[in-house]
Structure formats: C-alpha cells, structure tokens
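Colleague: next comes the sequence, and after it the predicted model I'd like to discuss.
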Amino acid sequence: MPATTVFPAPDLPVALIHDSDQTFPVRRIFCVGRNYAAHAAEMGNEVDREAPFYFTKSAHALCLSGGTIAYPPGTEDCHYEMEFVVAIGSPAFRVDESAAMASVWGYGCGIDLTRRDLQGAAKEKRRPWDLGKDFENAAVLASLVPATDFGVIGEQEIRLDQNGLTVQQACLSDMVWSVPEIIAHLSRFYHLEAGDLIFTGTPAGVGPVAPGDVLTGQIDGLAPVELTISVAE
C-alpha cells in the first residue's frame, strides 16, 4: 500500500506572469543584504566588498501584489524595502559570471517587509534574523516579466512611493553586486533551480509602515508592485 500524508500537502506558492495566464511556481527565496552602499550606510553598516551575503524567506512568505495585508504580528516597527527580483528558470550550480544569466527566466518588482525591531534585537545578540525577515506576507511580488522583454540590466530606475510620496529612489546600476555576480556566487553554495527567486537588495530610504499605508513600487520596464497595510489582527 502506498504511503499517504497525515494531512493534505500544501500547494506550492506561485507568482503571476505579466500579460499571461501562466504562473511561476516559487521554490525558494534568497535575499541579498546590503547591496546598495547608501542603504548600508543609513543602517550604520559598511558594505562587505569581498562577497555578497544572504538571508532567506520561506516560499510561503510570498504575497502577490495588489492585496491588503494586516500589519504583521509581533512587531511595532515593520519596514518596507523595495527590491529588484530575479526569477531563476533553469539549473545553475558553480556557474561562472559569464554563464550566470543563462539561468534567468525573468524579473519582477518586490517589497521585502522587515520586522526591524526584531531584526535589531537579533543582531545585538548575534542571532539569526529569521523572526525579523521570514514571516507571512513578507515577500511581496508583482507579476514577473520575461528577461527577453526587459533587456539589459543597467540604468533602470527603482522607486517606492508611500502614500503617493517617493521614499526610495535609485538605479539598478547602483547595486554593489551585479546580478551575474550574485548568481555565480550563490551557485557555489546551492544548486539553484527553476522557481528560485533572488531579492537583490534595497536602496536607501527604508522606513516604517503603518495601518492605512499604500505602497507602490516601480522599476522601469516591469509591472509595478502594490500593497496596502491594514490594522493588526
């Protein structure tokens, strides 16, 4: 008799694809820390230029653009962080920078929500950032755009508006570590596979959200990401 699960297995989270009925199954979410020098400075940190570093979010932290979420539990200081997201579409393991982009399926606008007070407390005690970074609805994602429709990553503007006021603004070229560098480095430690997402870091200007806030993030050539924050549960 074949084995059965003790409860129904949850469905794999999926991202939407712009102007398509297809969806993109999400396997894992990797996030790059301190990838814009100005953001690192505003947080009181220096950029480690020897190698990028990462934290992760559960795939079930995915939150599709356009929705309304409750203010996250367990925090009094939740922050927005606008990000350029890379969607992996084919295997990459120990790839060179010159071959890294062959594994990219597409790109999207994302918002990394952060329970900053919990992250700060973890940093002080030299503990992992999980409570600050990996929670429900913490990885907000717009519909993805195929890489062939986006073109070369360069001077595209990345911007986030909070209630109609621009709070973050930079260019993708401001990233300390480029997308090929990130993929090549990350692939030394993981077998990257189709369905993996990489949030590539946030520009300066991060700040708190409050119930009633409307966040709208844009990157030239991509579908915008939108999120409304409601009262806490």
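Modeller: Cool, the structure landed.

Colleague: contacts, neighbours, all on C-alpha from now
Modeller: Noted.

Colleague: elements contacting the longest strand seen in the chain?
Modeller: Counting by DSSP state E, the longest strand found in the chain is strand 104-112. In terms of contacts (3 or more C-alpha pairs under 8 Å, 6 or more residues apart in numbering; DSSP states H and E), strand 104-112 is packed against strand 82-88, strand 139-141, strand 145-146, helix 147-150, strand 214-219, strand 225-230.

Colleague: who wins for proximity to residue 121 among the ones you listed?
Modeller: Nearest to residue 121, of all the helices and strands packed on strand 104-112, is strand 139-141, at 21.0 Å by C-alpha to C-alpha.

Colleague: helix or strand for residue 98, which one?
Modeller: helix 97-100 (DSSP states H and E).

Colleague: so who does residue 198 touch?
Modeller: 29-32, 85-88 (C-alpha atoms under 8 Å, 6 or more residues apart in numbering).

Colleague: try this one side by side with the last:
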Amino acid sequence: MAVNPLIESELLREIAPYTLSGYQLFRDIVEIDGAIPAKFKTLFVAVAAINKGYTDVASRALSIAQELGLTNKEAISGLILLSSLRGEGAALAYQGVISQVYPRDPKSPIVDYEHQVVAPGEAEADFRKYFGTIPVPLQKMLDLSPKGADAYYLMRKGTIYCNTIEPKYAELCLVAVLASDYSPMVARHIGAARAVQATDAELVEAILCSVPSAGIAAVMAAAAHL
C-alpha cells in the first residue's frame, strides 16, 4: 500500500507526534474494512479530494482503492457523482485520475449513451418520493423551467439509483463529499442514506473519509447531524 506523505513528513515527525498519531488512526479507519468496506472508503476519500481540488490526494486514494479490490466500474461511480454534484471541472479532473489508475485499452470501442426521455409528471413524482415533499427550489424549477427540473431529476437518478455502486454507498459518498465542504446539505443526505439502510456506524465512517481533504473540523460539522 502507498506510503502517506503526511505521515512521512520529516518536519512533523520531528515535532508533532500527537498530530501524526491521530492522523494515522484516521488512515487506519479509512484503509481497513469496518462498517464500510475499505475499498469504498478510499473511493470516498478520492472523490472528496477532487471536490476540494487535491488531485494528488485523490490519485493516492484511488490507487489504494484499486489495491483493495475496487473495480474500474466502481471507480466510475465517483465520476457520475461529481458530474451531478460538482459539474464539469471536478468530474473531468476525476476522470483524469481514473485514467491514470485504470488505463483504458486504446482499442476499446467508444459507445454512445441511450438518451433518456422523462415522462410528464415523472420528475415531480420522484421528488415527492425522495424528499417527502417538493422542496421550494425544485417547485420553482418545475414551475419556471420544466426542462431544468427534468435535467435535475435525470442527473440525481443517475447519481443515486442508476450508479455503478448500490444506492447506500452512493449516498454515503455524497455524505463524505458534502462533509468535506462543511455543507448543511449533509443533513439531508444523512437522512437519505438512512432511508436506504445505512447505519450510524457507516455514516460516521463516511464522514471520517472527509478528513484527508478537509481536516477534523469537517467531522464536527457533519457529525452534528447524526
């Protein structure tokens, strides 16, 4: 498994035993199977790191995930999530990391995607089912830009229900990313993760996956919503 450069920092090794001892414990939680398999936790670290702009951290984490058995298809789940949650820049940065860790066979055929059509009322029904009620911002979208609401629905459906990992792990990855941003939206996705049978032990581990890119303050902010 790759050596962690922060743990190996000569400066910190000279003067900061508490810092490094604590960080090593966080690394152990992420890199050893627990409530969540380690291959998914290191995936979450990689996706959260891209979200914060730390491509080197993401590359190390995804390499560890591969060593732990994460498949290329499972790694692509982060690309789906970032495309929806953080847009082109983050998604393409993560795609670059995937290409390094899982090199694509240049002879592999490139296939087109199947264009999805949203039936009338489909997006609204999904919003009600997922959120319990339609949030005000989405109701405004439905009223003012139905096509925008359909687009939002399709991308959210792709992130959670049609991803390459099961919905529980997709929601837990969202929790890790939102925790890394100190985002209040983490509360909604903690609830959504529970709705697909995520346990509190899994939620805590997902939140801890934000530490490599956002520090221990991210844990305090997100864990308050458990």
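Modeller: Yep, that arrived. Worth saying up front: this structure is predicted, and the values here are computed from it rather than measured.

Colleague: TM value for the aligned chains?
Modeller: Their TM-score after superposition, calculated using TM-score structural alignment, normalised by the length of the second structure, is reported as 0.21; 88 aligned residues with a C-alpha RMSD of 6.5 Å.

Colleague: which among the contacts of residue 198 of the first structure gets closest to residue 225 of the first structure?
Modeller: Checking the contacts of residue 198 of the first structure one by one against residue 225 of the first structure (C-alpha to C-alpha), the nearest turns out to be residue 85, at 11.3 Å.

Colleague: how many other residues sit next to the closest one?
Modeller: Residue 85 of the first structure: 24 surrounding residues under other C-alpha atoms under 10 Å.

Colleague: so what's it closest to, chain neighbours aside?
Modeller: Distance criterion C-alpha to C-alpha, 6 or more residues apart in numbering; nearest residue to residue 85 of the first structure, sequence neighbours excluded, is residue 199 at 4.5 Å.

Colleague: any idea how far residue 82 of the second structure is from residue 95 of the second structure?
Modeller: 10 Å (C-alpha to C-alpha, to the nearest Å).

Colleague: who has more neighbours out of these two?
Modeller: residue 82 (26 against 18).

Colleague: which residues does the more buried one contact?
Modeller: 47, 51, 88, 90-91.

Colleague: give me that answer again for 7 Å
Modeller: Counting by C-alpha atoms under 7 Å, 6 or more residues apart in numbering, residue 82 of the second structure touches 90-91.

Colleague: just to revisit the earlier point, pretty sure the residue nearest to residue 85 of the first structure is touching residue 53, no?
Modeller: No - in this structure, residue 199 of the first structure is not within contact of residue 53 by C-alpha atoms under 7 Å, at 11.9 Å.

Colleague: comparing those two, which residue is more hemmed in?
Modeller: residue 199 (28 against 15).

Colleague: do you know how far the more buried one is from residue 207 of the first structure?
Modeller: From residue 199 of the first structure to residue 207 of the first structure the distance is 18 Å (C-alpha to C-alpha).

Colleague: if we go by neighbour counts, what in the helix holding residue 98 of the first structure is buried?
Modeller: By 16 or more other C-alpha atoms under 10 Å, the buried positions in helix 97-100 of the first structure come out as 97, 100.

Colleague: and that helix, what does it pack against?
Modeller: helix 179-186 (3 or more C-alpha pairs under 7 Å, 6 or more residues apart in numbering; DSSP states H and E).

Colleague: quick one: the helix it packs on to strand 104-112, angle?
Modeller: 90 degrees (axes from the mean of the first three to the mean of the last three C-alpha atoms, to 10 degrees).

Colleague: strand 82-88 and helix 179-186 of the first structure, what's the angle between them?
Modeller: Using the same axes, to 10 degrees: helix 179-186 of the first structure against strand 82-88 is 60 degrees.

Colleague: just checking, next helix/strand downstream of helix 179-186 of the first structure?
Modeller: By DSSP H and E, the next helix or strand past helix 179-186 of the first structure is strand 196-199.

Colleague: number of nearby residues for residue 170 of the first structure?
Modeller: 20.

Colleague: ok, residue 29 of the first structure next?
Modeller: If we define neighbours as other C-alpha under 10 Å, then residue 29 of the first structure has 23 of them.

Colleague: helix or strand for it, which one?
Modeller: With DSSP H and E as the test, residue 29 of the first structure turns up in strand 28-33.

Colleague: so what does that strand touch, helix or strand wise?
Modeller: strand 53-57, strand 196-199.

Colleague: beyond the last one, next helix or strand please.
Modeller: Next helix or strand after strand 196-199 of the first structure toward the C-terminus (DSSP H and E): strand 207-208.
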